[in-house]
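Student: Turn this into a model:
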Amino acid sequence: FITAMMIAFFYAMMADLVGLSGIVGAFLAGVSMESVGLRHSKDLKEGAEYLQIIFASIFFVSLGILVDVHALTLDGIIFMLVLTGIAILTKVIGCAVPSRLIGMCTRDSLIVGFGMSPRGEVAMIVALIGLTGGIIGQDIYAGIVFMSLLTTISTPIVYRNWLYRKTPSIIEKTE
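Tutor: Reported below is the predicted structural model:
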């Protein structure tokens, strides 16, 4: 596991040296080590779960700290809401339609589509790269971070209220 972490950090460093984001290198390392089996150590996934608990919290808090809520103007809020709507629609259409075409029922296709709609850490990392590179301003960055938050929160709400809602049975309707 330690060796795998060293390789991931090495790939991240190499990606940074050639002008890419460190996440690109770490992602490539993870993909290349996906099928590696270990004999006398914990599984890579099991070890990563321990680190995820720690680093995911630090990661999201550090990105959230950089958001200046006061930078959100009315135009920024409209941008965030439109971006959130587009983000959800594109994932639902892009995943639900192919699911339906391969034979899933409409309900299951929508479950797949809405399940894929959260935009999380990668969108926020790209936004952070744009912010630190001076490509986007604080208002756009805040809109993207809030869009990531809204798409993540919307999925369980849609699941609970529409897709997994129990329809009353005939007996319950007559009582």
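Student: going forward, measure contacts between C-alpha atoms and count neighbours the same way
Tutor: Noted.
Student: just the strands in this structure please.
Tutor: Using DSSP state E, no strands are found in the chain.
Student: ok, longest helix in it?
Tutor: Criterion DSSP state H: the longest helix present in the chain is helix 74-101.
Student: Show me what counts as buried in it.
Tutor: Under the neighbour-count criterion of 16 or more other C-alpha atoms under 10 Å, helix 74-101 has 76-77, 79-81, 83-84, 87-88, 91-93, 95-97, 99-100 buried.
Student: Before we compare anything, build this one as well:
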Amino acid sequence: ILLRIVVYFIFLAVIAFIVRKFFVGRKWGGKKRTAIFALAFCLAVSYASEEFFGIADITGAYFAGVMLSGTRKTTEYIFDCTNKMSYMFFSPIFFASIGIKTELAGLNGNLILFAVVLTAVAIITKIIGCGLGARLTGFKTYDSISIGLGMVSRGEVALIVAQKGSMAGLIAGTMFPAVVLVVIVTTLITPLLLKVGMKRQTPDNTEPPLPVGA
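Tutor: Down below sits the predicted model:
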């Protein structure tokens, strides 16, 4: 496994070198063609990561985005195009697939209790883990707690990990609703926690005033 990971990073380094040398800063037949190339590139790296190296496709997509992050003037255009496409096309398909795989038929009292406990554990561990990390890096206690509260939300990555576990047979289909509940509850509760946790203004949670005439 370690050797495969090393080879994977060598693969990424080679691809990054090629992209930086032949794509970044160059014109590829206009902006529209650039955005299409960027999307195809991200999909290709995602597929290669999953199929040939056993690395999650979202990891490959992330590294592909990092490689394209220095495309100078075209970066904003690529982001704008892919963001719209994700919002209008990919995101609905992803969440629809999650909904289809959610089995509510086997939901019973024990699973509901498990979902409640899992949600509580997810909230507490995020507050403690992220808050402690912030405290160790020099933030004050109050700001560290605020950072922990802000990190409570569990988003689509949790759903993807749960989906991967379900596909690998590590998570039973009946357990999937509990994960979905964690994502929904933590996403909804995070703004409320932040509102309570950031009532007091501190130098770290307050933006400095803009200079006069800015």
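Student: The longest helix of structure 1: average distance to aligned residues in structure 2?
Tutor: Once fitted to structure 2, helix 74-101 of structure 1 is off its aligned match by 1.7 Å on average (mean C-alpha distance after the TM-score superposition for structure 1).
Student: which strands and helices sit next to that helix?
Tutor: If contacts are counted by 3 or more C-alpha pairs under 8 Å, 6 or more residues apart in numbering; DSSP states H and E, helix 74-101 of structure 1 sits against helix 106-115, helix 138-158.
Student: what angle sits between it and helix 106-115?
Tutor: Orientation check (axes from the mean of the first three to the mean of the last three C-alpha atoms, to 10 degrees): helix 74-101 of structure 1 against helix 106-115 gives 140 degrees.
Student: How about the residue nearest the centre of structure 1, nearest residue that isn't a chain neighbour?
Tutor: What sits nearest the mean C-alpha location of structure 1, by C-alpha atoms, centre = their mean, is G120, with 2.4 Å. Among residues not flanking G120 of structure 1 along the chain, S148 sits closest, at 5.3 Å (C-alpha to C-alpha, 6 or more residues apart in numbering).
Student: Correct me if wrong: that neighbour contacts V126.
Tutor: No - counting by C-alpha atoms under 8 Å, S148 of structure 1 stays clear of V126, with 11.7 Å between them.
Student: Between these two, which is the more surrounded one?
Tutor: A direct count of neighbours by other C-alpha atoms under 10 Å for S148 of structure 1 and V126 places S148 higher, at 23 against 14.
Student: any idea what the more buried one aligns with in structure 2?
Tutor: Matched across to structure 2, S148 of structure 1 falls on V183, judged by TM-score structural alignment.
Student: how about that match, what does it touch?
Tutor: With contact taken as C-alpha atoms under 8 Å, 6 or more residues apart in numbering, V183 of structure 2 is in contact with 153-156, 158-159.
Student: Between those residues, which sits nearest R200 of structure 2?
Tutor: Ranked by distance to R200 of structure 2 (C-alpha to C-alpha), these are led by S153 at 21.5 Å.
Student: close enough to count as contact, that closest one and T190?
Tutor: Yes - applying C-alpha under 8 Å, one finds S153 of structure 2 in contact with T190, separated by 5.8 Å.
Student: what's the mean deviation for stretch 144-152 of structure 1 versus structure 2?
Tutor: Stretch 144-152 of structure 1 sits 1.3 Å off on average (mean C-alpha distance after the TM-score superposition for structure 1).
Student: Fine by me, we can end here.
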